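Colleague: Could you look at this predicted model? Sequence included:
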Amino acid sequence: MDASAQSEKSAQSEISDPVDRLAVDPAVTDAAEIARRLETDAARGLTGAEAARRLTAEGPNELRSVRPVPFWRRILAQFNDPLIYLLLVATAVSLGAWLIEGAPGLPVDAIVIAVIVVLNAVLGLVQEARADNAVAALSNMTAASSTVMRDGLLATVPSTELVRGDLLVLGEGDSVGADARLTEASSLRIAEASLTGESEAVTKNPRTLPAAAALGDRLNMVFKGTAVSQGVGRCIVTGTGMNTEVGAIATMLDRTEAHPTPLQTEIGHIGKLLSVVVIAIATVVMLTIVLAQGVSTPADFVTVFLLGVSLAVAAVPEGLPAILSVILSIGVQRMARQNAVVKNLKSVETLGSASVICCDKTGTLTRNEMTIQQLLTASGRVDVTGVGYRPEGELRQGTEPLTDPALRFEAQLVLGVGSLAGNAQLTEQDGEWEIQGDPTEAAFLVAAAKLEGTTGHMARFERRGEMPFTSERKMMSTLHQETGDDSLRIFSKGAPDVLLERCAYVQVGETVVPLTAEQRPRMLADIQALSAQAFRTLGVAYRVADENTAPLDEADEQGLIYAGVVGIIDPPRAEVTSAVQEAHRAGVRVIMITGDHPATAARIASDLGIVEPGATALAGADLDHLDEPGLREAVRDTSVFARVSPRHKLRIVDALQANGDIVAMTGDGVNDAPALKSADIGVAMGITGTEVTKEAAKMILVDDNFATIVAAVRAGRVILDNIKKFLRYLLSSNMGEVLTVFLGVLLAGALGLTGASSETVVLPLLVTQILWINLITDSGPALAMGVDPEIDDVMARPPRGINDRMIDLRMWVGIMSTGLVMAVVTLATIDLFLPGGLLPVLEPGTDGLTVARTAGFTTLVFAQLFNTLNARSELTTAFHRLFVNPWLWGAILLAILLQVAVVELPLLQTAFGTTSMDPLHWAVCVGMASVVLWVEELRKWILRVRA
């Protein structure tokens, strides 16, 4: 082997060996041993060249994405629909009939159907591309970077370029870019809710664990996708990409089964039903003609066969797939403007069918902005107005502004000391207020800014030391020196009961007095009262320190002066209460699922109107004791679940679905992904959601706002209504065509058709006329109806049940009755203009079959146009909001002009077997066609009276 080859082999070995040699649990392994195994310097990190080599060998630090679907497969997927199969068969049969007839002209019907099928595929592809682009844009917005030591220098690199062995440097506000073993930590707290579901930040330290521990208890490890809420630290990267804890969950996610949407199920049912109906109709009509009219010659058989094909085409609403895609696409665009990005067209309707919305509390129902709302001091209670991180509001005593000097001094002391005993920062950029650090600590800064003079007083102190918060101590303290003064002060905040144990004095106005044994129970009772209102409580204390107090230790946290306690809460979003009321009005249950304390969850749920005051929450520990039947019973009546893990969320979703609910589920954490995928429609958070969650979800909320979900429910219901509108219209109109031909053939002698023609097979309408009706009435008007504005109050009725058919019995009755009326008025019009029929003859003996057939043909077209007005609502009169849809009136006008043209223009007369009509004929056609409207109005009135 030559020297260069040997050198290359050695280099490759250096890349892979550190990875191979790490085969240990880093949490129970000393940090120095981890550094040795990964061949990295715990002080200087990797060299840039070594990091580049490892990146080449290991690949980027990103989750394995789903392999892109080839374009040809995406095209074929657009045709994977029962209705499309039916249309393709209809196209083939139409082409066959055209060839049997001798291939005259162009096969118009086959071409029209083929164009519609292709248009449907194009619409689906375009919308999927738009959704992909929207999701990609969200991903780009959340692209993270990390700070590492490379060649002994700090460098900022994209998190995707982290490799095992990198020395990762963490600070407040950072997103952890990879799984890593801590080597140093100072007051380091990590928010791991996205991974473990734990709502409180976890305090980290680099000590080696004595034994393997659960994920949430690995205190010397940090994990990809979590965030630093406080402190600083350094750590050695031990896992990247799919070799992280997030990657493990992403792998498990593939095993979770996604359910078809209700719309997919319903359209599949309709497609199968129409397949049977179409074959049956064509067969029955052809047999009826053969038996009733004595078909004997080959030419007659060809005519009958063509008629059967035409009726089959007429019975199939070939515009349905394309119109569905257009309507869903428009709905998607409307929802995107309302901050809801839908990834799949058919998911739009699912929200409209949702009977339950399961949502997290923090950030969705609440602002995710911790806010101080109350202060309790020795002199009384102070209320703080304003919510969120914008420092707007004031401190009030009861209903009046805070003016009492003693209470004002105490409030200023509580907020000033609480702000200084923390590490958060509050900044304004372009009119937006943002925090860095722990949200609870930031709440003190915001409240302090609302009390004039407090912020300026705080600026006089410089920090000299800190005793960090730990879960064992439940408090923290800082050492400060006042500018221009040698005296030192200790500022402390923490759990009120812990803090009171360390206090010997209490602040009363500007005076410090001893804290007596009688005062302690009263103070603890006040604190308990705040906790009972679901406030998170923090006590504040201070004292003057000795000159040699440095560094701080626990012995210095004695003899403190108790200043007061604050009540902090994550306030509900202002718009959520009305959104919850709207959801309840629509018959949609809202269920809160959170990792917070049950009392806090119940309080927020009560404030928002999710539950009645006094209702309690079911905790995750309670769920662990319930079997599946018990859980199904529990979810029927419980609307607040607290202290739950993501595993509990999946069980809750499954139990609701087992009870027959259509479930919308929100989530932002990695562990929420299985529940989101299992739900009928998973909704990921666009701001706080992880990439795994967004991948699993069918919809993404750009603003993380519950009100957006309710708005999407309304949009989904409007879309569902519009789908039902054009289904009602298309099927009833097509049924009118089928019944016209069927009854016309059956009653040809009584209507005078047989006597008016010498042909063996006499039809009330020609094949070309049937195809023309299908062309001008099934496309434009139906499409315009699909974008109809909201006619009925869609939120005033309960959601569609999981077993409810989109076309139920009442709708089928309406479809059949309307189709029958159309057939009757069409045949009655033909009868009126033919001698020897059932009805009195107009101008007897002057009209032949061509005129009568033209009049019947025109009447059926106009009847279907009147039917567009009927179909806009199942119960509401057609005259309600009659002119709100200009597209519909434009489509009706266009259809009228085309029908006039096909009747009056000589070229089209030849093609469609029509002849010109005088004003009387036109008036009769319009009048007879309008009967469809009046009969339907009567039927709707009867239904409204019964309701």
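Modeller: That came through fine.
Colleague: C-alpha only now, for contacts and for neighbours.
Modeller: OK.
Colleague: buried ones in stretch 845-857?
Modeller: D847, G848, L849, T850, V851, A852, R853, T854, A855, G856, F857 (16 or more other Cα atoms under 10 Å).
Colleague: One more: stretch 935-943?
Modeller: E936, E937, K940.
Colleague: Out of the residues you listed, which comes closest to Q519?
Modeller: Nearest to Q519 out of the buried residues of stretch 935-943 is K940 (Cα to Cα; 73.1 Å).
Colleague: next up, a second structure to put side by side with the first:
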Amino acid sequence: GISSAEVPKTPLEVKLQSLGKFLGIVALVVAVLLVTVKMVIAFLGDGSESLVDVASEQFMIAIAIFVAIVPEGLPIILVITLSLGMRNMARHKAIVRKMKAVETLGSTTIICTDKTGTLTKNQMTVRRFFLGGDSWEVSGSGFNPATGGLVGSDGKIDEDGLTNLSARLDFRLATSCLGLCHNSRIFKDENGYWGAIGNPTDSACAVMGWKIVGDVGIHAVRNPRQFEYFFDATRKRMSVIHHWEGDDWLLVKGAGGMMDGLFTHKIVENKVVPIEQSDLDVYIQENRKCAAQSMRVITLAARKIPPGCDLDEVEEIEKDLILLGFVGINDPPRNEAYDAIAICKRAGIQVKMITGDQSTTAKAIGIELAICDEAHEIISGKELLEMDDDELESKVEDCNIYSRVTPDEKMRIVSSLQSKGHVVAMTGDGVNDAPALTRANIGIAMGIAGTDVAKDAADMVLQDDNFANIVKAVEEGRKIFNNIRNFVRYQISTNVAAVALIVISTFVFQWELPLTATQILVINILMDGPPAVALGVEKRHGAVMDRPPRPTDEGLPDLKDMGIIFYLGAIMVIGTLMIFYVSDGPLITSDTCTKPFAYIDGNEFISPFNGEVVFYFDSNGNVACDEQAWQVYAESSFAQARTAAFAVFIIFQLFNVMNCRSSSDSVFQLGAFSNTAINLSVVFSMGLLLLFVQGAELQLPFSDVYLGKLLHTTVLPWESWIVLPAVASVVFWFEEFRKIFFLDFLKPNKLI
């Protein structure tokens, strides 16, 4: 049942869980290491530093590290990106019910699909009628019973011919079975179009019956139903008892293979006589001919019900049957299914057809759609029952066609494929398909033929039951994962750079923190947020369906992305430290009267902040230092250096968002302005940055707090806004060099 079907974690859930653990461990190790080393140095030192002061200072650094490494905006960005993916898939008539399924589709390695209505048009029409050794073609199409009829070797059989055939008991029973053993309703709407409500196979049989016996509704009134044995997946047949020609007759319609051993009689010259093996051999031979032509074969049988039978015992009723014949039903493949399966092959996705049809029919459709070839081994439901789990696991990957499969066996197939490491998408429409849909990584219910139970159990519903739209959804899922991968690379590069900046500046250089915890939060949420969301709508991905599925054990980020992250992070850290250093940020932790970066030996130095003379000539002509003026200068310089570091770090990220649109293609190949969302997000973030910095002296409404005090920023000289972008652009040009130069040399096809 559904309750026993374990719901597997999605690939994205697994990757994000491992990413969270990785970042948490890194933050914990770095923070503990820094605090421990600092405490040990203070303990073993000369006692000039209080252990309490050191502990307090290192605690603040540890908080900054934890704030820096956690991608606070990632959950919001994921939700937005997956929601946009759901919208795009809905445009392809694929309604995603569970958001996590959007990305999982892109990880799919195997699609297990039904045949009828998914790979085929679900426009079933009877094309062959076999009866007691005689065979006729059936003309007409669709649900209009007024067109077409029986066609013999001499052409269409006219009214006189049908009258002659109706003298045969087996012909009358077979055509009445077609017209009575169903629960479909054939109708003509106000526009004159014929339609059907009910099971497609039932409807095709009902239309065929109408062509011979007339209006099946009127025929059912003349021959009232007494009892019904509903179709089920085990028996694979439907039986009804009707009062017909003065007696109660059992009329049976279903899969002939499931009736082996039930046929004991035939009709010869309007008399019921024992059946012979030669009759069964002819029936089997003709059955196989139809199946080889991709027809679904529906066997017709009957039995006169003697008085006093217990109608509740279906096994006792459905025995000693008269074999009448069969109809061959044609359901042509969808035109778009051919291309969709070819796309799956290019994308490294296996397509497995799981159907209730017999093996010959299933194989014929499989060959036509290039799912299998003539030499391909087909596994039937009966063979599945005889296999243990180990044997099934050894064969499940190589077999692409499963015939006469029950819903329980679908679940075994899914579980076996998952045990081999596959991400499985499974289609289904019936109530009994619900456990398999729940167990699959992606359960796909049919919107037209699907039951409410199947839809509730599924992750996605196909509005038009079209296999091609599954493939389109997989393509969309791959694009979405590319976007997720891009903005994870973008956000983690920010986090790695921020942590490295804190560690190097405080632990290696013994500087004051260049960025506060508040500034890091602003960077992670306000500044990185809009560009990361813009990466989530990137559309330039190349031919994603020409690449194999990504490995299920691939990390997020993977090794290649980690290399890029550290490469870009290193550039951003070096650039930010350089800006902090040349802005005299380190002076605050240096010895008094340490020379500023801009100071030229032997000259007087005037503070640009307040005009005070910091270094001057004494009475002997030597350079002297005003310690108080120096202290004021150092504090002012630190405030400006921290602001400059904050600003240049953000501008680095705004250039980096252009880099992260692709890990391989140049921005100029993608089109520098092709992603409007990124362009707008860069303008928005740059506008916020100017407000936070140049508006540092603005007072917040309804409070006495100034913006600069809240964010630890100060107003920068306007010329800084020429220098900072120039420095930050280095990360863009270095990454462009990597993409164009190295990939051009290392890749034989020049582009990844």
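Modeller: On my side now, so go ahead. In this text the structure is predicted, and so the values were computed from the model without any measurement.
Colleague: still on that earlier bit, closest one to A32 of structure 1 out of the buried residues of stretch 935-943 of structure 1, please.
Modeller: Sorting these by distance to A32 of structure 1 puts K940 at the head of the list, at 80.9 Å, by Cα to Cα.
Colleague: so of the buried residues of stretch 935-943 of structure 1, which ones are in strands?
Modeller: Among the buried residues of stretch 935-943 of structure 1, no member falls in strands (criterion: DSSP state E).
Colleague: quick check, nearest of those to V202 of structure 1?
Modeller: Looking across those and measuring by Cα to Cα, the closest to V202 of structure 1 is K940, at 62.5 Å.
Colleague: The closest one matches what in structure 2?
Modeller: Matched to structure 2 by TM-score structural alignment, K940 of structure 1 sits across from K739.
Colleague: mind listing what the residue lying closest to A282 of structure 1 once chain neighbours are set aside touches?
Modeller: Spatially, and ignoring its direct neighbours in sequence, A282 of structure 1 is nearest to G308 (4.7 Å; Cα to Cα, 6 or more residues apart in numbering). Neighbouring residues of G308 of structure 1 by Cα atoms under 8 Å, 6 or more residues apart in numbering: A282, T283, V285, M286.
Colleague: Map G308 of structure 1 onto structure 2.
Modeller: Mapped onto structure 2 by TM-score structural alignment, G308 of structure 1 lines up with A62.
Colleague: Assumed that match was part of a helix.
Modeller: Yes. Assessed with DSSP: H, G, I helix; E, B strand; the rest coil, A62 of structure 2 lies in a helix.
Colleague: how close does it sit to V327 of structure 2?
Modeller: 77 Å (Cα to Cα, to the nearest Å).
Colleague: N705 of structure 1: which of the buried residues of stretch 935-943 of structure 1 is nearest?
Modeller: Among the buried residues of stretch 935-943 of structure 1, and counting by Cα to Cα, the member closest to N705 of structure 1 is K940, at 39.0 Å.
Colleague: Let's verify the nearest residue to that closest one once chain neighbours are set aside: helix, strand, or coil?
Modeller: In space, and not counting its chain neighbours, K940 of structure 1 is closest to L875: 5.0 Å by Cα to Cα, 6+ apart. Three-state assignment for L875 of structure 1 (three-state DSSP): coil.
Colleague: residues near L875 of structure 1, how many?
Modeller: 18 (other Cα atoms under 10 Å).
Colleague: how about P333 of structure 2, what's its match in structure 1?
Modeller: Checking TM-score structural alignment: P333 of structure 2 goes with P572.
Colleague: And V741 of structure 1? What does it align with in structure 2?
Modeller: V741 of structure 1 maps onto I502 in structure 2, by TM-score structural alignment.
Colleague: For its match, which residues are in contact?
Modeller: Going by Cα under 8 Å, 6+ apart, I502 of structure 2 touches I61, A64, I65, L513, P514, L515.
Colleague: Let me know the helix or strand that the nearest residue to the third one once chain neighbours are set aside is in.
Modeller: Nearest non-adjacent residue to I65 of structure 2, counting by Cα to Cα, 6+ apart: V499, 5.6 Å away. With secondary structure defined by DSSP states H and E, V499 of structure 2 is part of helix 467-503.
Colleague: And for S229 of structure 1?
Modeller: Per DSSP H and E: strand 227-239 holds S229 of structure 1.
Colleague: How about Q285 of structure 2?
Modeller: Residue-wise, Q285 of structure 2 maps onto helix 277-292 under DSSP H and E.
Colleague: Which elements pack onto that helix?
Modeller: strand 295-304, strand 321-330, helix 359-368 (3 or more Cα pairs under 8 Å, 6 or more residues apart in numbering; DSSP states H and E).
Colleague: Switch the ones you listed over to TSV; also include mean neighbour count and distance to E538 of structure 2.
Modeller: As requested, these are exported to TSV (neighbours: other Cα atoms under 10 Å; distance: least, Cα to Cα, whole Å):
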stretch	mean neighbour count	distance to E538 of structure 2
strand 295-304	25	45
strand 321-330	26	44
helix 359-368	22	37
